[in-house]
Every structure is written in structure tokens, then in C-alpha cells.
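**Student:** Provided below for reference: sequence and predicted model.
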Amino acid sequence: MLRIVVAPDSYKGSVSAMAVAEAMARGILQVFPTAEVRKIPIADGGEGTVQALVSATAGQLRVHEVSDPRGEKITAQWGVLGDGQSAVIEMAAASGLTLLNASRHDPRVTSTYGTGELIRAALDAGLRKIIIGIGGSATNDGGAGMARALGVRFTNAQGLELPAGGAALAQLQHIDLTGLDTRLLETEITVACDVDNPLCGARGASAVFGPQKGATPAVVAELDAALAHFAAHAQATTGRQVAELAGAGAAGGLGAGLLFFTPAKLSPGIDIVLDAVNFAEVVSDAAFVLTGEGHTDFQTAFGKAPVGVARIAKQFQVPVFCLSGGLGQGADAVLAQGIDAVLSICDRPMPLEECMHRGSALIEAASSRLCRIIRAVNVRAASATHDRAAALIQGLSASAGAAGD
């Protein structure tokens, strides 16, 4: 039987990862009606990570009241994995960009304090293994807010507590670790990180991710300088050199904050999720894979979900196609990361609001169009040297024969 795998991330703000997978499957079955379509919704550390891991391990979802990026109280979801001993948290649930409307985006003042409250909730529940997904942030505070929620004090030259946000870090003069939650010493923390950026500089948190959070060029420069100042003090206080490490700049520097103030280890978020769902086994005999995300650009090649999917699929010479809500600058960089083609789901010019509103329908139609192209490919010339590819296409053709079109 022809097997096709769909393994998309969510189209953030539009369609959940599961709904994307369902739409892709509907489009595929219009062209290959007898195919077996395996639906594996995924995440790379951002929105959907909790749901993906809880579902994959038959765990439980929980909720906790926390502070949002601007300090207002909200209810955030987190999870306990099926082993009953491990927590999974996404910082996006407490400190995410989607929690604020555009008029309230301001990385100078937004805080990761709520993410620290979620970590504390997991510790209070007696859990000593914590997976933290750190994609999708509204923040640029280097994880200082998170650390403050866990007992660290950040003060200025007058000994006063710094206000929340990344801009205030420029006034940092002293870091006091005496109140840091001692339960962290006996806790294993794995950080699911979806990018490999350092904390500061041209590829740092402020320069690369600040603009999407509302930072102007002047604010980017201000925040980058503040993070560099913060990193110097944190290194002097903890003895840890982390600012240049891959992933330190993730989530507005939350990666660095976790490395400075907790026993965390960073790991590619997509690898954690794909391992939990046994993706290598699922994809090993697939004809091809459809993956996707809301927007593909140069950042995707840094290690986001579609690239992680392709990396495993290519171990088995399985073709991978990426369907995205939109294509931005540098989207073609993913072609060097194992993705065979990247396409937009939009079938004509349309406002972003319309594309997001019609997300599921557009994904279904784009999946169908792509499958018709695949079906039409003539690989006879390649069959002598690419037996696996030829066999897969022959299977595709046989499966499509039942469609009668």
C-alpha cells in the first residue's frame, strides 16, 4: 500500500498542527484515494509543543494562572507526560507573541516572568524532569523575568529591583542568586530550542527576532546593548559562558537565561518531538512527506520543524515537500536542508487576513495541486539508477488510478 506522511507544524494564528494535518490528508486523498496517510502533527519548541508531546505519550494537560508578557493574569496550559514524572512547558503559553495584540507588542518591556511561574508550578507538582519549549516569544529580556520568578534578584546601582523587560537590563548592576529555588539543583531541564542563534550581535536575539516583536532599528540596537550588558554580569555572577552558544538567543534570550540560572541543556526542539513520536519508524517506508508552517523564510533553515522533518526523511531517501502559508526572504535556503520543494498555499494574491481565515481550505487545495504534479512526474529516465524513486512513483500511479482523473 502507498504510504504518505503529513508532518506539519501549526500555521500560527490560523490553523493548529492537527488541523493542518487533516487538511493535507484531505487534499492527498483527492488524488491518491487508496493511499494510507499517516498524520503526525509536530512542533519545534513553539506553539503546539505541549499538545504534541502529551498526545504522543498519552499524558495529561494541566493549567496554571500566570503573568502574560505585560504582567496581566492569564491561564496557561502545560502538560505531564505519560511517564507521570516529566513536565512539558511552552513559554509561548505564558510569554508568547500571540498573547498580545499588535498594539501591545513592545520587547523593551515584555517579560518571561510567566514562564518562570510555569517552571515553579512543575516543581511544586513534584516533577524533576522538565521539557521547556521556547519558541514564539513576545520577549527580549534574556530570561531575566523567568529567573526572577524563580528567586533571582536583579538590581540597579541604587539597589532597586529592575523593572520588567529587556530595556531595563541596561541599568543592571547586581545579580543576587541567594533566593534561587534550590529544587532546580535536583531537576533535569531540557530546552526545546527551534533556532541556533547566539544571544547578541548580527544573528542575535534582538537583531533577528526583535523586529517581529515590534522593535524598530533603534530599539534593536538598544536591546542588543542591554543584553550584552546583562550577559557580562550574568557570566561574572554564575561563572558560565553561554552568550555565544547556539540557541542562547532563542526566545529573546530565554535560552541564555535558562543556561545561566538553571541546569538546563539546549536541544533542537523538533528533535525532541520527532523522537517522542518515533518519526524515523513512521517515515522509513513513506512515498513522500508533506510538511509545512505558517511562514517559511531564512529562519526556517536554522532548524525549525520542516527542516527537522526533512533531516530524518532523507535518511531513508524519502522526498519532502513543504507547504507554507507564505514565503519570505531566504525561503529557498531550506532546499539545502533536505526539502525538495517549498510552495505557498496561496493560489492568488490575497490579504493576509483572508489567507489566515481560509487556512484549512487553502492547505487542502494546495496539497491536492501538489499531488497532481507528483502523479504527473515521468521518472522513466531515472529508473535505471534510482530504483527506489521509480518504485515509489509506480506506486503513486497505481494508487491514483482509482481516482479516474
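**Tutor:** It's in.
**Student:** Going by C-alpha atoms from here, please, whenever you check contacts or count neighbours.
**Tutor:** Will do.
**Student:** For this protein, just list every one of the strands.
**Tutor:** 3-6, 36-39, 60-67, 73-80, 86-90, 129-133, 153-155, 174-176, 188-193, 264-268, 288-293, 320-324, 341-344 (DSSP state E).
**Student:** wait, which of those strands is closest to Ile363?
**Tutor:** Nearest of the strands of the chain to Ile363, taken as Cα to Cα: strand 320-324 at 7.6 Å.
**Student:** before we move on, the earlier item: would a markdown table of the strands of the chain with mean neighbour count and distance to Leu258 be doable?
**Tutor:** Output for the strands of the chain, formatted as a markdown table (neighbours: other Cα atoms under 10 Å; distance: least, Cα to Cα, whole Å):
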| stretch | mean neighbour count | distance to Leu258 |
| --- | --- | --- |
| strand 3-6 | 24 | 33 |
| strand 36-39 | 19 | 33 |
| strand 60-67 | 16 | 18 |
| strand 73-80 | 20 | 18 |
| strand 86-90 | 28 | 13 |
| strand 129-133 | 27 | 10 |
| strand 153-155 | 21 | 15 |
| strand 174-176 | 17 | 15 |
| strand 188-193 | 25 | 8 |
| strand 264-268 | 20 | 6 |
| strand 288-293 | 26 | 27 |
| strand 320-324 | 25 | 31 |
| strand 341-344 | 18 | 34 |
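**Student:** Check it against this one:
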Amino acid sequence: MIVCAPDSFKGSAGAPAAAAALARGAAQVFPTATITQLPFADGGEGTLEALLAVWGTPERTVSVVDALGRETTARYGLSADGTTAVIEAAQANGLPQVSDVALQPERADTFGVGLIAARALDDGVEEILLCIGGSASTDGGTGIARALGAVFRDSAGDPIAAGGGGLSALAAIDDTGLDPRATAVRWRIAVDVDNPLTGPRGAAAVFGPQKGADPEAVARLDSGLAHLAEVLAGSGDAARLTDTPGFGAAGGIPLTLTALLGAEVVPGSRMVAEAVGLAEALSGADLVLTGEGSFDSQSLGGKVVAAVRDHAPASASIVVVAGRVGLTPAECREAGITAALSIAPGPADLAELSERAEELIEATAAHACALVAAGHQPASAGH
């Protein structure tokens, strides 16, 4: 049995298209083999598309607001049984949606993401998979909680200003109006960074500048997040919240959601692996074709290729097809990868490779399978 489980080739081919191309290439060499397509993702961009392809369900749309409060629409998805929703936060608070105006790092918030979650709750889901990243906001997730009914008040009892810039005025959090469904469902937040909430490696310091924050704004946002953690911790240990790896992702979204909603923060690839049933899908595989845009040392640390390798049977051959291969054959073998092949047929620029990505992925998969066939034929081929 052959399983095709790639990530997206960013800007060139989505995971479903890449999986189909790998499958076509494999079928050229093993026409009678059982070939399974399993588009995969690491919890970042493309996760919604990958999960919908595996679940076989259509995307849904909802009217929301962007990070600056302007009306827009966002996509989300439901599992086939309707119990699980997948949300990409950047659909509502992403940088691209606000790139038409000057960036406003202290005003931008996550309220629109909460509106997507509210619609998912209306759909009756039992679990929300929240994929974060690419955000324009640094509000610690307070916007999401506001959309679900929480109120963040200043010392006069008035709601504080939206966005990270208002956090320093926070005196109390009123969660009496919080939608009870929001606390009843299971939340899992996919992260692919280990940055803490505050400090030199925190949400504001590391990611604030790309959202338009100058040094003064970074300092205010960092102080505001630290203050939010203190209020959420109450008499507890605020340092536990500010220092937890991953809490600095997407402007600190995990902070408020873990404190108020009991959300779990998990590596994105692990969350997606469970959602698509990766271990079960790979259990009988003789050959696994995986891949991504650039295969390098980072690919082996919690990304798609690493997850596929970790869940594949020890007896399976694992071949990586990528736009760029940055590891030597020895490094691949040491990492448990049988081989890694670039789709570049020769000297070519990125634009050319992107334009022909699916064609080149298919051809490279066929080459890989021919090499495998020269050594041994998958057990299910011909059966």
C-alpha cells in the first residue's frame, strides 16, 4: 500500500493538489497498487483546506470583522460527523486583510476570530481546532473572549479599548456573560512556535515589528500582555502564564483561551495527525510519499514530514518530494528518511517551479517510485 501524505507547497500547490499529484506519479509505476491520498498540514496555513479534503466536507462561510473591525467573511470547516470545527484564525485577524491601510498594532484584535467560533458553536460542535498564525493582533486573545461574551473592564467599570493597546488599563474580567457553550466544548490551539508570552522572545518583541509596532509600541504591548496575565492569574502564579512556551504565538491568543476556556495548546502537526487519523492511515503502508515546499532541518522538528515519519511503520520506505532539498543523503538516512528528491528538473527560478508544481511533483513521484520498484515492490502492488 502506498500513502501520499504531503504538506502544501506554499504558493504553488495546496496539500490536496500535492497529494493528488504524488498519487498520479505513484500510479504510473504501480498501477494496481492501493494508493491513499492524505493531505496533511502542521496547524498553520493550509490546515483548513487539508482537513476538509480528508473529511470530505465543504467549507462554510460566516460574516465577521477583520483585525480592525471592518466587515468581511471568513471560511471554516466541520468534520463529517459535525462534532469538530476547524478555524484558521488568520481568516479574521490576518495581516493580509489589513494590508490596504497603515498597520495599527495596538488597535488590532481577535474579535472576528471569536465570531467564527460563535458560529461553530451554533453548529453544535463539541470541539474547536483553532489554528493560529499570521495574525495582525497582539491582544492576548481577549478579542475572541469578548466575542463570546466576556467583558474586560477598567478601574471605573467601563470596557477597555479593543486590542493590545488597551490591556494596561485592565482591572477586572467579567465572565458572567460568557457563552456557556464556549466553556463546554474542547478547545485545542495549534502552535508551531515555542515563544513565551512576554520578554525578549515574547509575542510583542519578536512578532510585533512585523505587525507595525515600533520599539515604543512593542514595550507597551509587552507590558499589557504581562498585566493581562497578572489579572488572569489572580492570586496565582502569573509567571506560569508569561513563561509558558507557545503562549507567545499569534499575539498571545493562547493566554486568555487557556485561562477562561480551558483550551489546550498542542503542536499543530500532532493535532492534525489526530484529526485525520494519520496513524491508522499509515499502519499498513509499504511506501509513504510526503513532501513540502522546502525540506530542511526545520522539517524534522514538529513539521509535517516529521509527523509522517513518526507515525509510519518501521518497515515502510519514506520518500520526501520537495521544491528544495536542504539535507544530505546521510542526514536523511540519519533522520529516518529513505530519500528526498527535489522537483526541480534543472536550473529554474521559483516562479517557473511554482507554475509547474503539480506536474513536477507528479514526475518526481514517478521517479521515486521507479527507484523503489527497482529494489522492492510494495506488498499490495498487483493485489
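**Tutor:** Sure thing, it's come through. Please read these numbers as outputs of a predicted model, since none were measured by experiment.
**Student:** thinking again about what came up before, same list, the strands of structure 1, but as CSV with distance to Thr139 of structure 1 please.
**Tutor:** Below are these laid out as CSV (distance: least, Cα to Cα, whole Å):
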stretch, distance to Thr139 of structure 1
strand 3-6, 32
strand 36-39, 32
strand 60-67, 13
strand 73-80, 16
strand 86-90, 14
strand 129-133, 14
strand 153-155, 17
strand 174-176, 20
strand 188-193, 15
strand 264-268, 19
strand 288-293, 22
strand 320-324, 25
strand 341-344, 29
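**Student:** right, so of the ones you listed, which gets closest to His105 of structure 1?
**Tutor:** Among those, strand 60-67 sits nearest to His105 of structure 1 (Cα to Cα), with 15.4 Å.
**Student:** Return the distance of the closest one from the chain's centre.
**Tutor:** Strand 60-67 of structure 1 has its C-alpha centroid displaced from the chain centroid by 20 Å (Cα atoms, centre = their mean, to the nearest Å).
**Student:** By how much does that strand deviate from structure 2 on average?
**Tutor:** Taken over the aligned residues, the distance from strand 60-67 of structure 1 to structure 2 averages 2.1 Å (mean Cα distance after the TM-score superposition for structure 1).
**Student:** Next, the angle from that strand to strand 86-90.
**Tutor:** Relative orientation of strand 60-67 of structure 1 with respect to strand 86-90: 50 degrees, computed using axes from the mean of the first three to the mean of the last three Cα atoms, to 10 degrees.
**Student:** now for strand 60-67 of structure 1, which elements pack on it?
**Tutor:** helix 49-57, strand 73-80, helix 113-124 (3 or more Cα pairs under 8 Å, 6 or more residues apart in numbering; DSSP states H and E).
**Student:** So which residues of the stretch 151-300 of structure 2 form helices?
**Tutor:** For the stretch 151-300 of structure 2, applying DSSP state H, counting those that start in this stretch gives helices covering 180-184, 215-233, 238-243, 253-261, 268-276, 278-282.
**Student:** Deepest-packed of those helices, please.
**Tutor:** Of the helices of the stretch 151-300 of structure 2, the one with the most neighbours on average (mean count of other Cα atoms under 10 Å) is helix 253-261, at a mean of 22.
**Student:** Pull the distance from that one to the chain's centre.
**Tutor:** 17 Å.
**Student:** Stretch 16-23 of structure 2 vs structure 1, average distance?
**Tutor:** Averaged out, stretch 16-23 of structure 2 is 1.2 Å away (mean Cα distance after the TM-score superposition for structure 1).
**Student:** Where in structure 1 does that stretch fall?
**Tutor:** Mapped onto structure 1 using TM-score structural alignment, stretch 16-23 of structure 2 covers residues 18-25.
**Student:** what does the matching stretch rub up against?
**Tutor:** Stretch 18-25 of structure 1 has contacts (Cα atoms under 8 Å, 6 or more residues apart in numbering) with 6-11, 37, 39-41, 290, 360-361, 363-364, 367-368.
**Student:** Kindly report the same for stretch 304-323 of structure 1.
**Tutor:** With Cα under 8 Å, 6+ apart as the criterion, stretch 304-323 of structure 1 contacts 7-9, 42-44, 194-195, 270-271, 274, 279-280, 283-293, 300-301, 334, 337-345, 363, 366-367.
**Student:** Identify the residues contacting the residue lying closest to Leu335 of structure 1 once chain neighbours are set aside.
**Tutor:** Closest residue to Leu335 of structure 1 apart from its sequence neighbours, by Cα to Cα, 6 or more residues apart in numbering: Ala341 at 6.7 Å. Ala341 of structure 1 sits next to Val320, Phe321, Cys322, Leu335 when contact means Cα under 8 Å, 6+ apart.
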